[in-house]
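Engineer: kindly return the folded structure for what I paste below:
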Amino acid sequence: MASPLVFAPLVAVLGILFALAAAPVLRPIDRFVSRVSLAAFGGFARRRREANPGKVAALQGAHVAQTYRVYAARTFFYATVGSLAGSILGVYLVASVLVFLGSAPASLQSRFPAAVQGLFVDGVGRFGVAELFVLFLASGATLGVLVAYTAYQLRWSMPSYRAGERERRIDVSMERTVAFLYALSRSGMALPEVLRILARNRDVYGESAEEMAIAVKDVDMYGADILRALGRLGQRTPSEELSEFAENLTSVLQSGRDLPGFLKRQYDYYAEEAEAQQEQFLELLATLAEAYVTLLVAGPLFLITILVVVGLTLQDTLTFLQFTAYLLIPMATLGFVVYLDSITETATGGTVTGEEASEAATRFQSIPRRSAARTDGGQTAGRATGTELNRQRLDVYETLRPILYRLRNPLSVVRESPTVLLYATTPLAALYLVVRWWPLASAGVTDLTTYDDPLVHAALFVLGTFTVVYELHRRRVKAVETGVPDFLDRFASTNEAGMPVVQSLGRVVGSDLGALTTELERTWADVQWGARVEHAFGRFRDRTDTPAISRVVTLTTNAMQASGDLGPVLRIAANEAKATRRLERDRRSELLTYLVVIYISFFVFLAIIVALDVIFIPNIPVVDATASPDQLPGGGGSGAFARTAQLTQATKDAYSLVFFHTGLVQAVCSGLVAGQMGQGSVKAGAKHATVMLALAYGTFVLLG
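Structural biologist: Coordinates of the predicted model:
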């Protein structure tokens, strides 16, 4: 029996790896790793900085909260630890293999080549000391070098990947950001203040606003002038478009030229770029749709057909069919959906704070958040005053109000956030499965056909309920956003005619703007009850909870602080909203074709699978599994189709079950892809997945 000390290096390596894995979560360990890395590799990393400008740029573009010296030193440290850990683990791995070979059973030994079978007999004793040393050294060095190289490349690829993702999101959000800068600068607001407002609304204007916030921090926290901050922004950003924009903006500010005119030209340029990029995106989607139909619909269909023919005539292919249905199709579809999501993600800026947070920020702004001055010489320091008790009650109320709102208005919460429904339907579906499966499992039933029906019912329940709520939410958002351009046009026209903001709003509320009219009437009632227009608009934004309204309210409320002449600003916002609607309408009409293609391909897939299950398999003759070869049709010959004559009913049932499950899996996968491709969201795919799953299940139930 081996001594426990033999495993001491292994335990030490595992402990070190666990500590390094916990470093991002535990700050003391993280600081210790940084100190050790800097002490060991800090000087070398500093000297390598000039030779790696691309890595420095990747760190800056990814907004990594570490300098190049610290990040590089930690990378070298991780690579070193990885090499040592890999070497030690390699030694233990080879030793485990040798011990296993020496104690393997005879039934396993016969399955290996003759060269390996000698190791079963002699085990470790077959090698001398020098041979074992060379074997352990080679295995440890190989695995150690491999782990060190992997750790080094992975550490440096992560910033590059994140910088590339940020570059894409910055480019997508440039049009809206420049429109915001143009609108507020047109209202007379100074550029530094415009950038500050943009930085405060990063959740609305996306990654380009996040990048601008760094320039604002340079000005406000480090005392840099706006020209130097914009220059550093152009050098640091991963986006070439933003870098060029910052450089041109710096030139305009230095020369004293017309800033709103420059921003207007830039906005027109980015609007044209958005249209060109959408055309390229639609062409890419056309290619991806054809690739999906070819690789993930027709490809598995041909593969399944060939495997069935081979399995019924030559040798058993049921295992590979199960691998195709349960693993290959879902994993390939998952990768395809993730890729689609990565290229269709847009900086919509739809993240808003919700009704509760908005009211908390506006309703009690007049109450100062500081303790009342004491006039009793501090004698009441040990007990709370009436004002302090009221403030404590107010804090408790503000903490509980979001929870109480959700408990009192569950339907409103579900309507505003459809994903909340999954927290209720998923446990109910799980409970249904437990109720249906528990008697079967208690009785020892192992037939999968008795378990899959409840699973399909639960999936249809979860997907169907989510589909209903999500479609209601989506249609409400679409109906509200449809009236935004008309609202902005009329609001701008009345303001340009000389009406104040409040009167302009009252005049617009009386017009017909579809689903937007109801929300505007509530906003107008809010103003009539004494609320400021900015606060009423803030609550209007949180009630509608749409990206378009969020941008409009952010732009309008900030423009009010600069000037009462909102006409030009509202006109710019109206043009942007119209351009966005036009692009979305064009994209929706183009993607409808690909949606139809996916549905047709699924129907073809389902038809062939059903034909194999209902027509092909039942017409193959079966025999008794206990019959002797002489009793089989044809005397159990040895020809190419001899196995067909030996097909049993159990084998046919197994193939039918795989066909049934393949149709269900393909229905869900095709539905999710249809939603991601047609509307840019997997959530939208729940509708298509529900329809396809119901059709597939109903077809098999009716015909099978």
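Engineer: use CA for all of it now, contacts and neighbours both
Structural biologist: Fine.
Engineer: how many residues are close by Leu672?
Structural biologist: Neighbour count of Leu672, defined by other Cα atoms under 10 Å: 25.
Engineer: give me the neighbour count for the residue lying closest to it once chain neighbours are set aside.
Structural biologist: Counting by Cα to Cα, 6 or more residues apart in numbering, the nearest residue to Leu672 once its immediate chain neighbours are dropped is Gly685, at 4.1 Å. Burial measure for Gly685: 25 neighbouring residues, criterion other Cα under 10 Å.
Engineer: my guess is Gly685 meets Val691, correct?
Structural biologist: No - contact criterion Cα atoms under 8 Å: Gly685 and Val691 do not qualify, at 9.9 Å.
Engineer: and the strands in this structure?
Structural biologist: Ranges of strands in the chain, per DSSP state E: none exist.
Engineer: quick one: the residue nearest to Leu672 and Arg370, what's the gap?
Structural biologist: Distance, Gly685 to Arg370, by Cα to Cα, to the nearest Å: 50 Å.
Engineer: again with Tyr71
Structural biologist: 42 Å.
Engineer: you'd agree Leu321 is up against Ile304?
Structural biologist: Yes - the criterion here is Cα under 8 Å, and Leu321 meets it with Ile304 at 6.6 Å.
Engineer: what's the overlap in contacts for those two?
Structural biologist: With contacts defined as Cα atoms under 8 Å, 6 or more residues apart in numbering, no residue is shared by Leu321 and Ile304.
Engineer: and for comparison, fold this next one:
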Amino acid sequence: MSLANYVPLVVAVLVLLPVALAPVSNRADRVVTRFAMSLFGGYVSDVGRRRAKRRQLLRAAHLPTTFRIYAAKTLLYAALIALAGSVLATYVIWGGLELLAIDPETIRTTLPDQLSILATFGGVTVVSLEKLFALLLVAGGTLGTAGGIFTYWLRWYYPRHIADQRADRIDVSMPQTVAFIYALSRSGMAFPKVMRTLSENRSVYGASADEVSVAVRNMDMFGMDMISAIKTMSRRTPSEGFKEFSENLTSVLQSGRNLSEFLHQQYDQYQDEAEAQQEQLLNLLATMAEAYVTVLVAGPLFLITILVIIGITVTDTLPMLQLIAYFALPIINIAFILYLSTVMESMTGTNMSDDNTEGPSELTGIRRTETVRQDGGGPENRHPNVQRLSAHRRFQWIRTRIGQPVQTILDRPITLLWVTVPIAVAVTLWRLPEATTGGQLTAAGVDDLFIQAGLFVVGTFAIAYEIHDRRIEAIEASIPDFLDRLASVNEAGMTVVESLDRVRGSELGALNQELDRVWADIQWGSDVDTALRRFEARMRTRTVSRIVTLVTQAMNASGDLATVLRISAAQAKADRRLKRERRQEMLTYVVVVYVSFGVFLVIVAALNNVLIPSLPEGSVVPNATSEAAGSIGAIDTVSNLGTINEEAYTLVFFHTTLIQGVLSGLVAGQMSGGDVRAGAKHAAILLALSYAGFIIIL
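Structural biologist: Coordinates of the predicted model:
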């Protein structure tokens, strides 16, 4: 076959290459944009009802592009995909004709007897030019047109999908955002300053703060007044709830009504909506839990039982069992975990970034004892003390983590994997000769090594994460009481520093140690703002971040923090109550997962130890006569059955139980704790039960 035959395919790949590189390369994106604008820029326009709606979707999705550029690139992508689809259809027809030209006798000798019917389609060696041209035209036009239409639809569906996701995130973050606005407005801060403060804390308050940042940008960069900026913000938001809140806020600001009273009403309303939304999400999680137990626990068990029976009576089903164990179960479970993560993300979000934000990283404001030379201002020309301090700050995180390994692991359990995984790999390789028999590796020996290594890694991580999680839970449980006491002391006339000193002496459980560290930072010269920020960096939870952000911003506005602290305490109590209700609701389904896995383990053990060993040694079933074979649908494989490979079936059962145990444990922890890492303890327990169970029954 000549290389010239592949020229169209190469050309199609080269044409699509800039399109594939555009999302990851700015240069390729510029080339595609210029080419699209030169071809379709004069055609597209934002005039028209549908195009205005699409322009609104692009703004709601916060995509960094204009309507004309996005529409022109959409048309270019659709045209290129249509062209590539036509070329691909040509090669598909070409390959199909090559297969049809194979001699029927060659097909019969190559394929199994069950597929010998395909030989009737072979031997087509000649196709007329007219038929070939019509076939290529129809196939190319069909596949190319379908690809172009699908690409065009997908490009315009994407901003709608992003906007819908943003709307969900905005609705979820509204109670905390309104509480933040209400508290700062009560502290005496001007409302434009409240909006700017909220936009500066988008990492804490999420998508609703992103929407407010649009209004702040319009005020700061384009000189728009506050009312017009809020109106623009309400028009472009994808959330109906946020739109209603913005429109009502505009009316209040224009009419001169009491802003604090309006925000208090909105705060109570969104708290009620948060409870109703959690009820809906709990019902959804309950449905998903029942579906998981039915489809991914009971379903595979039923399917495995049926396949074993078919393997006993009709034909070998071991490849199908292996396909289910090694591919179907992991893929479906991982897909379920990813989908469950998207659902739980709207409800939880307790884990913050692991970035350590203790102290400033820049060496600004440091007094220099010697001026730099005039021949340059690079780092090598700075004073030696400044260079030493800079080097100390660069490597401080290494000293902190290595110098206090236990504290590092308890603060960030994920760092434990950097130690346990290399240890597990090294020990497994060192013990690998133990898994050999007669100079060859055995499946049982290799399984033992990998399972023990997995138990070590998952088990140690589960212990560290459980200690970390319980500590965070204990601290967050004490925060509402701490805020109430701090508010009471502040109402008595004490300053913030005096209030912290007085409150830290009371009994606040696990929070006392952290308050002592906050007070130590203050005694060593840090201001209250920096000390609280370091406390936030140590906790890395959204609850603590919201409270610290609110308190520090309120301190900058006024020394009277009692009202703000009580609002924060009420919000923290509400969050704790919703979280506690979710865990109690999901505990039932965690028990169901354990019970279902126990049933799974018992039935697999019965199949392995009772059913299969009781089969005859010579054959699975007695040799059947031709009449008997004809009575069951002309299946003549019954008379040719050999012995069942019991070791292979046992190995598949063993691996299926291990995989099901680990994945079921991860799902159980994710449903109860809102984080897949919380499932490490369940995965370790179920993995140990599976391993111990097969050691006993084998």
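Engineer: tell me how the two chains score on TM-score.
Structural biologist: The TM-score (TM-score structural alignment, normalised by the length of the second structure) is 0.91; 689 aligned residues with a Cα RMSD of 3.0 Å.
Engineer: what's the match for the residue nearest to Leu672 of the first structure in the second structure?
Structural biologist: Under the alignment (TM-score structural alignment), Gly685 of the first structure pairs with Gly679 in the second structure.
Engineer: repeat that for Phe537 of the first structure.
Structural biologist: Per TM-score structural alignment, Phe537 of the first structure is aligned with Leu532.
Engineer: go ahead and confirm that match touches Val518.
Structural biologist: Yes - taking contacts as Cα under 8 Å, Leu532 of the second structure lies within contact range of Val518: 6.6 Å.
Engineer: follow-up on the earlier one: which ones are touching the match of Phe537 of the first structure?
Structural biologist: Leu532 of the second structure sits next to 518, 548, 552 when contact means Cα under 8 Å, 6+ apart.
Engineer: how about JSON lines for the residues you listed, with neighbour count and distance to Arg388 of the second structure added?
Structural biologist: Conversion of the contacts of Leu532 of the second structure to JSON lines gives the following (neighbours: other Cα atoms under 10 Å; distance: Cα to Cα, whole Å):
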{"residue": "Val518", "neighbour count": "23", "distance to Arg388 of the second structure": "27"}
{"residue": "Val548", "neighbour count": "19", "distance to Arg388 of the second structure": "32"}
{"residue": "Thr552", "neighbour count": "16", "distance to Arg388 of the second structure": "32"}
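Engineer: which one of these is nearest Ala61 of the second structure?
Structural biologist: Closest approach to Ala61 of the second structure among those (Cα to Cα): Val548, at 29.6 Å.
Engineer: from Phe180 of the first structure, how far out is the alignment partner in the first structure of that closest one?
Structural biologist: Matched by TM-score structural alignment, Val548 of the second structure corresponds to Val553 in the first structure. Relative to Phe180 of the first structure, Val553 of the first structure is positioned 12 Å away (Cα to Cα).
Engineer: do Val352 of the first structure as well
Structural biologist: Distance, Val352 of the first structure to Phe180 of the first structure, by Cα to Cα: 18 Å.
Engineer: higher neighbour count, the two?
Structural biologist: When Val352 of the first structure and Phe180 are compared for neighbours, Phe180 comes out ahead with 28 against 19, by other Cα under 10 Å.
Engineer: alignment lookup: Phe302 of the second structure to the first structure.
Structural biologist: In the first structure, Phe302 of the second structure lands on Phe302 (TM-score structural alignment).
Engineer: and for that match, the neighbour number?
Structural biologist: Neighbour number of Phe302 of the first structure under other Cα under 10 Å is 13.
Engineer: go on, Lys131 of the second structure?
Structural biologist: 10.
Engineer: what separation do you get for it and Arg470 of the second structure?
Structural biologist: 73 Å.
Engineer: circling back: ok, the residue nearest to Leu672 of the first structure - contacts?
Structural biologist: 671-676.
Engineer: between those, which is nearest Leu664 of the first structure?
Structural biologist: Of the contacts of Gly685 of the first structure, the one sitting nearest to Leu664 of the first structure (Cα to Cα) turns out to be Gly671, at 10.8 Å.
Engineer: burial measure for the closest one, as a count.
Structural biologist: The local packing of Gly671 of the first structure (other Cα under 10 Å) involves 26 other residues.
Engineer: and for Gly685 and Val691 of the first structure, which residues touch both?
Structural biologist: With Cα under 8 Å, 6+ apart as the test, Gly685 of the first structure and Val691 both reach Gly671.
Engineer: number of nearby residues for Val676 of the second structure?
Structural biologist: 19.
Engineer: once you drop chain neighbours, what's closest to Leu143 of the first structure?
Structural biologist: Nearest-residue entry for Leu143 of the first structure: Gly86, 5.2 Å, with adjacent residues in sequence omitted and distances by Cα to Cα, 6+ apart.
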